[in-house]
Structures are given as structure tokens and as C-alpha cells.
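Engineer: show me how the following folds:
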Amino acid sequence: MPRNGRRQLITATFVVGTLTAAAACSDPSAGQDASGNTTITVALAANPQMKTAESLISDFEKKNPGIKVKFTTLPENDLRPAVTKDVATKAGQYDVAMIGSYEVPIWAKNGWIVPLGSYVSKDTAWDASDVLQPIKDIVSADGKLYAAPFYGSSSFLFYRKDLAKKAGVTIPQNPTWQQVAAAAARMDDKKSGVSGICLRGLPGWGQNLASLTTVINTFGGRWFDEKWQPQLTSPQTEKAVKFYVDLLRAHGQQDAAKDGWEGCLQQITQGKTAMWYDDTVFAGSALQEATSQVKNNLGFAMAPVDETKASGWLWSWGLAITQSSKHKDAAWKFISWATSKEYIMLAGTKAGWDAVPPGSRTSTYSIPQYQSAAKSYADLTLKSINAANPKRPTVDPVPYTGVQYVQIPEFTDIGDYVSQQVAGAIAGTQSVQQALKKSQSYTESVVKKAGYLK
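Structural biologist: I've put the predicted structure just below:
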């Protein structure tokens, strides 16, 4: 996830006027070669499922002669600032942008992406009614679809059944965080190079804060009260953050502040951690990449809770057409292909059923091959998605929506700053209280300047 996102957005906005004028005078044939083929550029996050789509692009180009696809694949921390700058300035570098559910309503309001309703209504084979409703909702704005979901996800617990049995602990299907912490202590085996748990420690509003915010929510904390007063130093928030930091420092992976989901995925697949709390989308990748011992003993459970009944997040990576694209119809053809029922069958057949993008379509969960491959996590994924409530993510009422993020433009700036402070507490360079005091002050200054606080 990006650092200094708000500053980059502001910088991009200042140069909108200059580059918009240049784009308006550009050659309408741009993106076409001497043979008249149209080339569209697609910006993707460097996640396993997206890499699968890139490897299968010959199928799209065979079915759509005259359209060539060029991919720009970037790590999440690099993707967002690059694409945000492009769409904000209308530079037109990307025809299709993979954006998260956080960005969709913000970018739609700014007019940076195209509503997809007219394309969807004409493309009956795409079958909008098959898209899972909670996922459709978070890639829409004002009732209009702005991004076609490539995958949808929540969060849950990965754990090693063999290590749990060896330690004499039972992981229930609906664990509490206290049960998870106790299990981590029992399964921690540093002499054998196995941590009790792996959690995101890497700074970034979509890295350590994604996991941590769900813990804050279920512990009774929240980012803001109903009057937009920051609540980062409240007893509930402090308790949650201290729990997360203490758990990582006592029983987490070494140098936890350097690990995001990539590091933890590697830890679990290589048998270096007993548990991992993260995105449901990584279940298939974990099973595909795991050693045989890990694969045969990997179990899954719902996101751990404290005061709430559920605590999993809600997310989707979606494909959107940029307003500055000169090839919008060709862009939709790619999006339709990459998010279709037919693509899911193609990915399963060619790359393996654990490689298909989950959580986007109801029909995926009726495919016999997928049911067989994903039997240990498919139902839990759907249950987790349906249990998430972005309109009421916390114990107490809040003025924002979003489970693992706050749906306001300023959150990229706030979240990146706070995540740096949390990483410092995880690394031991400051206390949790110091980290939260700085975070409270910074957040308050940002929301005051933005006009949330009077």
C-alpha cells in the first residue's frame, strides 16, 4: 500500500490543468500500431491471481483480434501512487486500472473512472446478477458499478493442525483473540525456527493497519467518534494496539516490522510459523506454494474476535476504465474477459483451481473442481465476506464506512503515518503509548485541516 498517498494526490492535482490540456491535443490514433491494432495498457497489483491473468492473456487476444494488452505490474505500495497520479492528471498512461474498494467511491466522485452500467447492460454474457452482492456494493458508488471485481475477500486465520495437536491446543472455528494468543504461546518453537503466529508489521495503511484495524474494531476501539474526534488514545484502541504489538513481539516472526502479507505468506508456506491472520484470498496461494507437510496440515478458521461477533475485513480488487483512456470499448472487452465466469474456468483449467480469483462470483462456488480443491476454505471465505459489515464495523457508532480502512480521502495520509508509528512500536523503538499519542495528534491535525472537526 502507498506511503504519503495524500501528498502524492495533492501534487498530482496541482498539475491537472497542464496535463489535461496536453491530453486534449493528443493524437486519437495513439495506442495503435502500423497494422491498426489497438494496444491497451493495464495496471495491475503484483498479487498471485493477477500474475495468473497476465499469463493467460493469449486467450483474450485470440478471442479479440486487433486488441493487444500491455501490462504494468507493480507492488501494491507502488501501484497506487503511480495510478493515482496518472488518473488525477488525466495523463492517459493506463486504459484499465486495478483499484481497491477504498479508492472506488473517491475516484468515482472525482470523475477519474468511468461508470460501467452501459457496458454491463449490453454485455449480458458478463452476468452482473452472478456477482456477490457485498462485493458489488464496495466497488460501486451511488448505486453505480465503477469497477468489475476481479476478486473479493475477507480475512481469516490460517493455522497448522499438526503443530496445534503437538502443542495440545484446539483452534475453534470461531476463535477469540485471547484463544489465538494462548495458542501462539503454546505453539511458539523458536528453537526449531517456528513462530507462534505471523502478523503484518510492515508500514502502510493497507499493510499492518489492515490487520490491526480489525483488531481495534473488535476490541471496542474505533478511528473516530461520531463527531470525527480521533480515538487513537482511547482505552479500547490502546488495549487493541498493545495486544497486537505484544503478541508480535512475544510470539511473532523475527523482525516483524519488515513483513507484510508477502513475508507472512512465505513464512506459512515454508513451515516457519504456526498461525497467520490475513486475507482469505491467500488460501489458494498458500496451498499451492506450501511444502507437502504444510499443505497436508493447513487449517482455516474465522477471523478472531473479542467484543464483536465477527471481525473479518471486506475488500475487492476491481478493474476500472480510466476517464482518460482513448480506448474505452477495448478496455471493457479486457475487463469483461478477466472478470467473467469463463475466465474463472480458464484459470482453473490452465493454472490450477487454487489459482482462480475467489469471492467475486456466486457461480465459482458451484464448480465441482473448485469445490474439491477449495473445500477447506471456500465456505469460510463466503461466510467471512457475508459477515463483514463496512457500515457498522465497530462496537460503537462511527461516522465512516469501511472495515479495515476509513472511507475518506485523507485516510491514506493518516493511515501511512499511523502505520509508521505502529511499526516503531513493533520494532521496539518506541512504546505503544508514544506511538498512539503521536498518531492522535497527527490525525487530529489532518481532519481539522480537512474540515471534519469544527
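
Engineer: C-alpha from now on. contacts and neighbour counts both.
Structural biologist: Will do.

Engineer: next SSE downstream of whatever helix or strand residue 263 lives in?
Structural biologist: Element membership for residue 263 (DSSP states H and E) is helix 261-269. Helices and strands here follow DSSP H and E; after helix 261-269, the next one along the chain is strand 275-279.

Engineer: who does that following strand touch, helix- and strand-wise?
Structural biologist: Where contact means 3 or more Cα pairs under 8 Å, 6 or more residues apart in numbering; DSSP states H and E, strand 275-279 is packed against strand 155-160, helix 261-269.

Engineer: out of the ones you listed, which is closest to residue 423?
Structural biologist: Among the helices and strands packed on strand 275-279, helix 261-269 comes nearest to residue 423, with 14.5 Å by Cα to Cα.

Engineer: deepest in the core, which of the helices and strands packed on strand 275-279 is it.
Structural biologist: Neighbour counts (mean count of other Cα atoms under 10 Å) averaged over each of the helices and strands packed on strand 275-279 peak at strand 155-160, with a mean of 26.

Engineer: could you also give me the structure for this second sequence? I'd like to compare it with the first:
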Amino acid sequence: MQGRRQALALTAVVMIVAAGLVTGTGQAAPSVTLTIATVNNPDMVVMQSLTKDFEAKNPTIKVNYVVLPENDLRQKVTTDVATGAGGFDIVTVGTYEVPFWAKNKWLVSLEPFFSGMSSAESAAYDRGDLLKPVMKALTVGGQAYTLPFYAESSMTYYRKDLFARAGLTMPLHPTWDQVAGFAKKIHNPSQKVYGILLRGLPGWGEQLAVLDTIVNTFGGRWFDMSWQPQLTSPAFTNAVTFYAGLLRSAGEPGATSSGFTELETLMSQGNAAMWVDATVAAGYLADPKTSKIAGNIGFAYAPTEVTPKGSHWLWAWSLGLEGSSRHKAEAFKFLTWATSPDYIKLVARSRGWVAVPPGTRYSTYNTPGYKRVAAFAAVVEDSINTADPTNATLENVPYTGVQYVGIPEFAGMGTTVSQFIAAAIAGTDTVPSALQKAQQSVEQTMKQAGYLK
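Structural biologist: You can find the predicted model right below:
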């Protein structure tokens, strides 16, 4: 009898424990929590809203997001991965960081995880469908270290209704001189309609992203083949003078506080005639659920000037496994869910084809539903395919990159330079003075880093 009571008691304990491991729906309770560091861009916000699909398919995994502005994300994630704190399992990484983070083992190669996939899983994911220029930028030593959540180039957005009212026609391939002329003619700040929106917020990934494409197409470069800084060269000076002057004469007020997110909001609310920026915004601006100008938005290639080289960038926000993560296998499941063809179809079903993450898969651009609603698709795909980080300047340079210089020191020096340029944009300093300070700062950095003697 005593033994029977002990057996019953043991059975009860097992049932209680089992009940604690199962949800009310009969699914296992989450035993792993993945923490993802990401940016507050619209496509990432959509991913968060759809994460319940992943959690339903993987009931033992819960996903937690840490969402930050771009500049804050880079600082926080860099600190976390560099110290091995392990605060994140999955990090949102740009094309600039991937080579350095892979070398420092802050990211781990995804190849062993792909090798562990079943043939059915591999076929469903279809790595060959990922855009080759994008994957090339995310591959180091023949191994993929991140997967693209969305990829982009840069392009020109314009209000067709305002152009028609002003009797203007936007060319498919405009020049910066043409764009400036259009902006000044339409600029109407009293009605809160600005001629053009351009990033002025300091940051190598904010202000300089757009400005560096202008430097390139004006014939400028950051360094000559001996790593001598060229920030006071005529071409570089002309580009910055043009940029600062255009913002002051026909741009948004308080430009030095405006980055991508702020400008996307202004454009979608109908407060500008033009915006030159990331192609990723195309879907947001063309979607009547998120944009007041969806019926009047036009698309053109990024402007050029002296040369087409480097006039439009290549970038991807990609997802990678942090080296110090203790849940890499589970994190890889999330990576392949969020970057899969099935995820794109999930977004299409829930938000419409216009809202799917762009620039990652050939199949997206071959889908009739996407072609039907995405008037921008051809320009975006062509811009991504023709952006060449290895040949982005008129004169030869010792670095790769379109809107950045592909060396570890650029993040710090670029941000510092952008602060000097912000003063010129704001009118508290002159362009020659700002660039002289920037030149001296970059020279000092390059000497300390051993590029210059």
C-alpha cells in the first residue's frame, strides 16, 4: 500500500512538471529566449509583428527584440560583440561591418548550420535565389556570415502631382544639377512643402551615406592610392558645397537633425517634392496604408554628375549570429525563417506585395503580384545589380565601398567628419573651414592607424 501511494505521488509530480512544460494549447512552453538587436525601420517593424508565426512553428523558442535607431544600434551592438557580453543572439549587421566582424569572430560562419539542414529544408530555403551582388557583400573567405533581410541601393523619389503642377518632367536618369533646379522651383516652405529632402544628421551611416555618393559622382574620393586624405580636393569641396547649399536653399528645416527615418516620415506625409535616399523606402511610399502620397509617388535612378561611378550605393541590413550567443542553433532557425521565400509570402499575405522586404531574392522580382504593385521594382533591382563597391570612384582608390570606405577606422573618422560637415550645413561654419578640419582629423587617424608615416 505504501509503495502504491509512493507511485501515485510520483505520477502526480511528473504530471505537474509536464503541465509546467506545456502551454494551454498543448504546445511546449518556451525554453529558449532569443534576443535580437535591430533597427527601427519599417521592414523590421513588420518582422516583429509577424514573429508570432515563427514562435508558433517553434513553440520552445521565444523572441525578444531590442529596437534602436541606426547610430545607437551600431554603438550598442559593437560594444556587445567586442566585449563578448552575449547580450544578443542575433544582430542586425550592415555590409560595412560584416568583413571586420567576421575576422574578429564577433559573427560566426553560417556554413556549418547550412550543412546541417535536411535536403527538404535546403530546397525550401533556396540559397541560389538570393541576389548574388548582395550575398557577395555578406561573404568572407567563401563563407556566408549573415543573411540579407532586405537590401537596397539609392534612388530618386518625386511627387508626380507637384511636378505636373510646376510643368516639370523628371528624367529617368536625372543629373544633380537638374534635381537642384527642380527643388528650387518647387520649394514652398510656407506651405511646408520642401524642394528636396537630404540627410543632414551626423553619422557615417546617416549624412555621409548620401553625401558620399555625391562626392563619388562629382569625381571625388576619400583617399588617393597612398592613403593621403583628399577631403580638401576641388571635387570633394565642390560636392560638399553643392550639398550644403542645396539643403540651405531648398531642403527641409533643421536638416542636421534629419536622418533616414525622419525624412521617410516627411516624404510620406507629403512635405516634399523630392527625396534622394535608400530604395528600401519605395514600398513604404507606394503603400496607401503608410503613405499619403502613394498615388502620386514617382521613381527615378539616383542622380549623377561628372561620372556615373559610385552614384548609387549597395547596402543590406542582414541578420547574423553573434559569436557569444549560447543559442546559435535556435538563432539559425530564426535567420532562415526571416530571410526565406516563405517569409516574403507571409508578408505579402498579411501586408500586400508592395510591403515585402526588397532586394534579396530573384523570385520576388519575378512574381507577377509584386510586379503589378511595385512600379519601382525594375529601377531598384537594376540599381542593386549595377552598384559596384570595387569601382565606385573616377580616380583609383585603395579601398572598396560606395558610401563608405571599407576599413575599420572609417566608422569613427566618418562620424567625426560628418559632424564638421553638419556645421557647414547649419551655416555655423564654412565648407572650406569644415573640410580643412575634417582633413586634419582624418590625417591624424590614418597616421595613428599606420596607414601614413
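
Engineer: returning to that earlier point: could I get the helices and strands packed on strand 275-279 of the first structure as CSV with distance to residue 75 of the first structure?
Structural biologist: Converted to CSV, these look like this (distance: least, Cα to Cα, whole Å):
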stretch, distance to residue 75 of the first structure
strand 155-160, 20
helix 261-269, 10
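
Engineer: quick one: closest of these to residue 168 of the first structure.
Structural biologist: Nearest of these to residue 168 of the first structure, taken as Cα to Cα: strand 155-160 at 12.3 Å.

Engineer: mean per-residue distance, that closest one versus the second structure.
Structural biologist: With mean Cα distance after the TM-score superposition for the first structure, strand 155-160 of the first structure departs from the second structure by a mean of 0.3 Å once superposed.

Engineer: contacts for that strand, please.
Structural biologist: 274-280, 283, 294, 297-304, 312-314, 381, 384 (Cα atoms under 8 Å, 6 or more residues apart in numbering).

Engineer: which residues in the second structure does it align to?
Structural biologist: The aligned range for strand 155-160 of the first structure in the second structure is 154-159, by TM-score structural alignment.

Engineer: which of the three states applies to residue 289 of the second structure?
Structural biologist: Counting by DSSP: H, G, I helix; E, B strand; the rest coil, the backbone at residue 289 of the second structure sits in coil.

Engineer: ranges for the strands of the stretch 51-200 of the second structure?
Structural biologist: Remark: strands assigned in the stretch 51-200 of the second structure by DSSP state E, counting those that start in this stretch are 61-68, 90-94, 139-140, 143-144, 146-152, 154-159.

Engineer: same check on the stretch 201-350 of the second structure?
Structural biologist: Per DSSP E, counting those that start in this stretch, the stretch 201-350 of the second structure has strands spanning 274-278, 297-301, 315-321. These are given in chain order.

Engineer: tell me which residues in the first one are buried?
Structural biologist: I take that to be strand 274-278 of the second structure. For strand 274-278 of the second structure, a neighbour-count test (16 or more other Cα atoms under 10 Å) marks 274-278 as buried.

Engineer: ok so, going back, looking at the strands of the stretch 201-350 of the second structure, which is nearest to residue 67 of the second structure?
Structural biologist: Taking Cα to Cα, strand 315-321 is the member of the strands of the stretch 201-350 of the second structure nearest to residue 67 of the second structure, at 13.7 Å.
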